[in-house]
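> Fold the stuff below for me.
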Amino acid sequence: MGRQRGSGTPSEHTDTGERPGRTRGRRWRRGVLALSVACAVAVPLAGAARPRVPAPPPAVLAPPAAATLDATYAANRANAGRAARMAAEHGDRGRAAVDRALAGRQLLSFDGRGPGLATEVLGDLAHADRIAVLVPGSDTGLDTYGRFRAAALALHERLTREAPAGTRTAVVAWLGYETPGTVSTTVATTGRAEEAAPGLRDVVGDLRAVAGQRPRISLLCHSYGSVVCARAADGLDVDDIALLGSPGTGADTAAGLRTRARIWAARGADDWVENVPHLGAGLFGTTVGFGTDPLSPAFGARVFAAGDGGHSDYFAPGSTSLANLTRIVLGESRAVTS
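Just a heads-up that it's a prediction; the model follows:
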């Protein structure tokens, strides 16, 4: 998920007669194999330790449109309220508190079952000229929703402050898929992203249906979320796709994503993703790793500055990355710094 620095001394390469690249590749494969075996044992046990929280099935909704938006919000608020009561009866006060808070917000979708799914809108979606869709990475669910929402709030506040007069903005926090765990076998493969991509395409279609005018839509894709965006990108009706702290996309080049959208990429100076190899290796009948580094010239993205932040700092208030993301969403590409 970043470039691997050279490992091993020159004498080591001389003694073995192997090229450094081959050595790194073999170490990467061995490391992935060891991690996969460990996770295959540890992750199911960790999941078994926490029973799934009961919740009602999602609300039945009318087709998305500006005229049905208030009814959609009301139905999902009611569903989140029922989920909060069921979680409280189950004894899960943390989940009950999250569901209760969501019951007071603008939700395009909500499913309190299991890890939970939600799509929250900040702003006036029906009249927005600029829409940003945040796509999260690993370890994001209703139990950790607060940190994801904080990113959406920070962006919404800055957009509201910096949008030109007459330009209306909205931010959509799309927790629309079951994200992989950071320590799991799923985080190093495209499986979850392939499952999530149709839902992301659907929500973009819903946004187009709700906003009667033609708004500018940007996908801001963090970490594993960039793999999801890449899987959904082919022919997707969006204007910009920003890859933040990306482990790679599975495509060799930005052109390989087959989208009319402008592709942006950034990585903070203290983001640990830089130290993970950008490789793809066959393992147990699947491909592990996501290939070309989106920041490399070979990939061909528009690389922009993200400052000194770490993997979770791209939406930090006052940060260089948030300033540039705001400019991308507003369509002010010439003001984006590199």
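
> rest of the way, CA atoms for contacts and neighbours
Will do.

> is it true that V172 lies in a strand?
Yes - with DSSP: H, G, I helix; E, B strand; the rest coil as the criterion, V172 is part of a strand.

> Contact partners for it?
T119, E120, V121, L122, I131, A132, V133, L134, A152 (CA atoms under 8 Å, 6 or more residues apart in numbering).

> and with 7 Å instead?
By CA atoms under 7 Å, 6 or more residues apart in numbering, V172 lies in contact with T119, E120, V121, L122, A132, V133, L134.

> Burial check on the fifth one, number of neighbours?
Just to be clear, that refers to A132. A count of nearby residues for A132, using other CA atoms under 10 Å, gives 29.

> Checking it next. Helix, strand or coil?
strand.

> quick one: contacts for it?
Contacts of A132 (CA under 7 Å, 6+ apart): A170, V171, V172, I217, S218, L219, L220, V329.

> Please provide the structure for the following sequence as well, for comparison with the first:
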Amino acid sequence: MRPGTAVRWRRRVGRWRRAALATLVVGAVAYPLSGAARPEIPAPPPVALAAPTADTLTDVYAANRANAAEAARMAEAYGDRHRAAADRGLAGPSRQLLTFDGRGEGLVTEVLGDLAHADRVAVLVPGSDTGLDTYGRFRAAALALHRQLVAEAPGGVRTAVVAWLGYETPGTVSTAVATTGRADEAAPRLRGLVDALRGVTGPGAEVALLCHSYGSVVCARAADDLDVADIALVGSPGTGADSVAGLRTGARVWAARGADDWVENVPHLSADLFGTTVGFGTDPVSPAFGARVFDAGDGGHSDYFDPGSLSLTNLARIALGETTEVTHD
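Reported below is the predicted structural model:
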């Protein structure tokens, strides 16, 4: 390849991506916010449990594992072996499920570490195309973060990670991914999770939200006066707010984008049309937004939690409250 050809090719690909994303935004305006329904996989309803406490966590985990095991049996009988395998994995004896719902695309909240005694809790909020069928990749990110926290935590500091698949995420190729609708539905659930964590952890525990892609829209919609110390937005298409002030939060707000993340090409616009907000407004890594921009390295959209990456190192430092150690872009 001749000198300069690779650069021109990357620019051409960037233009194609921008055009495709702009078309998606326009499509969200022109067409109803609906999608083809997939066949419903049989699963039991979630178990009805009281709000968890430090004393009841073991019972909560066990009840949700049993529910996942029953969901696996029902999915197997239905003929969906992939879902059955995912449910069986979640039903394993070592899994700590704070919530589980095997119906539809599926919802689960999983804890890594000792939540009841944690001094620092990191809550991961996923983006699009995350459900029980793809949960493994989301859990891999949570595991990588948990290992990083354990490795970097100062002596005596105990940590836990909460992988929160607590909302129906939009598909990447869908009109819903260009609107705040799913985030507006998810925000009260995320607020409920943070409240539930406060009923389990000690009074001095600090909570950080680490929000990826469309998950950053969810975190932004839930941020108003939420009892968390930090909110980190990575690979964010925008939040629906013009600035950090618009989030109405006392938390430190961070933002980062990898050098090879295609989300850079998302048009940063926002419009209220026919009762639906389309687009997400100001770029969170821009000076106009006002977040603390940190270095995410050279990775792409799915690389923020890769072991050994600069982004994972900085996210762990944010979750640990080691704010002066975070490297800035």
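
> now what about the TM-score between them?
Scored against TM-score structural alignment, normalised by the length of the second structure, the superposed chains reach a TM-score of 0.90; 311 aligned residues with a CA RMSD of 2.1 Å.

> before we move on, back to that, let me know the closest of the contacts of A132 of the first structure to N76 of the first structure.
V172 (15.1 Å; CA to CA).

> biggest helix in the second structure by residues?
Counting residues, the longest helix found in the second structure (DSSP state H) is helix 5-30.

> now that helix, how far from the centre of its chain.
24 Å (CA atoms, centre = their mean, to the nearest Å).

> and what of stretch 27-34 of the second structure?
On CA atoms, centre = their mean, the centre of stretch 27-34 of the second structure falls 24 Å from the chain's centre.

> what residues does it touch?
T175, A176, A178, V278.

> try stretch 317-329 of the second structure
In contact with stretch 317-329 of the second structure (CA under 7 Å, 6+ apart) are residues R120, A122, A153, A208, V293, F294, D295, N314.

> residue in the first structure matching the last one?
Alignment note: N314 of the second structure maps to N324 in the first structure; criterion TM-score structural alignment.

> which SS state does that match fall under?
helix.

> Provide a list of residues in contact with it.
Counted by CA under 7 Å, 6+ apart, N324 of the first structure has contacts V336, T337.

> quick one: it and D70 of the first structure, what's the gap?
32 Å (CA to CA, to the nearest Å).

> Quickly note the distance from R85 of the first structure to A118 of the first structure.
From R85 of the first structure to A118 of the first structure the distance is 17 Å (CA to CA).

> how about T326 of the first structure, what does it touch?
L155, R158, L159.

> Check A69 of the second structure too.
So A69 of the second structure contacts D87, R88, A91 (CA under 7 Å, 6+ apart).

> In which helix or strand does the counterpart of it in the first structure reside?
Counting by TM-score structural alignment, A69 of the second structure corresponds to G81 in the first structure. Per DSSP states H and E, G81 of the first structure falls inside helix 69-90.

> Next secondary structure after that helix?
helix 93-102.

> what range in the second structure does the helix or strand just after that following helix sit on?
Going down the chain from helix 93-102 of the first structure, the next helix or strand is strand 107-111, by DSSP H and E. Aligned by TM-score structural alignment, strand 107-111 of the first structure corresponds to residues 97-101 of the second structure.

> how big is the offset of that stretch relative to the first structure?
Overlaying the first structure shows stretch 97-101 of the second structure at a mean distance of 0.3 Å from the equivalent residues (mean CA distance after the TM-score superposition for the first structure).

> looking at the alignment, what does T180 of the second structure pair up with in the first structure?
Per TM-score structural alignment, T180 of the second structure is aligned with T190.

> Correction: the previous question concerned G166 of the second structure.
Checking TM-score structural alignment: G166 of the second structure goes with G176.

> Relative to A173 of the first structure, how far out is the closest residue to its match other than its chain neighbours?
Spatially, and ignoring its direct neighbours in sequence, G176 of the first structure is nearest to L117 (5.4 Å; CA to CA, 6 or more residues apart in numbering). From L117 of the first structure over to A173 of the first structure the distance is 11 Å, taken as CA to CA.

> Also R260 of the first structure?
Taking CA to CA, one finds R260 of the first structure at 23 Å from A173 of the first structure.

> Mind checking which of these two has more residues around it?
Each of R260 of the first structure and A173 has its neighbours counted (other CA under 10 Å); A173 has more, 26 against 16.

> can you give me the helices in the stretch 151-300 of the first structure?
Ranges of helices within the stretch 151-300 of the first structure are 191-210, 225-232, based on DSSP state H, counting those that start in this stretch.

> Please tell me which residues of the second structure the shortest one aligns onto.
Residues 215-222 of the second structure are where helix 225-232 of the first structure aligns, with TM-score structural alignment as the criterion.

> Superposed on the first structure, what's the mean shift for the matching stretch?
Counting by mean CA distance after the TM-score superposition for the first structure, stretch 215-222 of the second structure comes out at 0.4 Å.

> residues contacting P126 of the second structure?
Counted by CA under 7 Å, 6+ apart, P126 of the second structure has contacts L165, C211, H212, G215.

> actually W254 of the second structure, not the one I wrote
I231, A232, L233, A291, R292, V293.

> how do these look in the first structure, which are kept?
Retained in the first structure: I231, A232, L233, A291, R292, V293, out of the contacts of W254 of the second structure (criterion both residues aligned by TM-score structural alignment, their matches' CA atoms under 7 Å).
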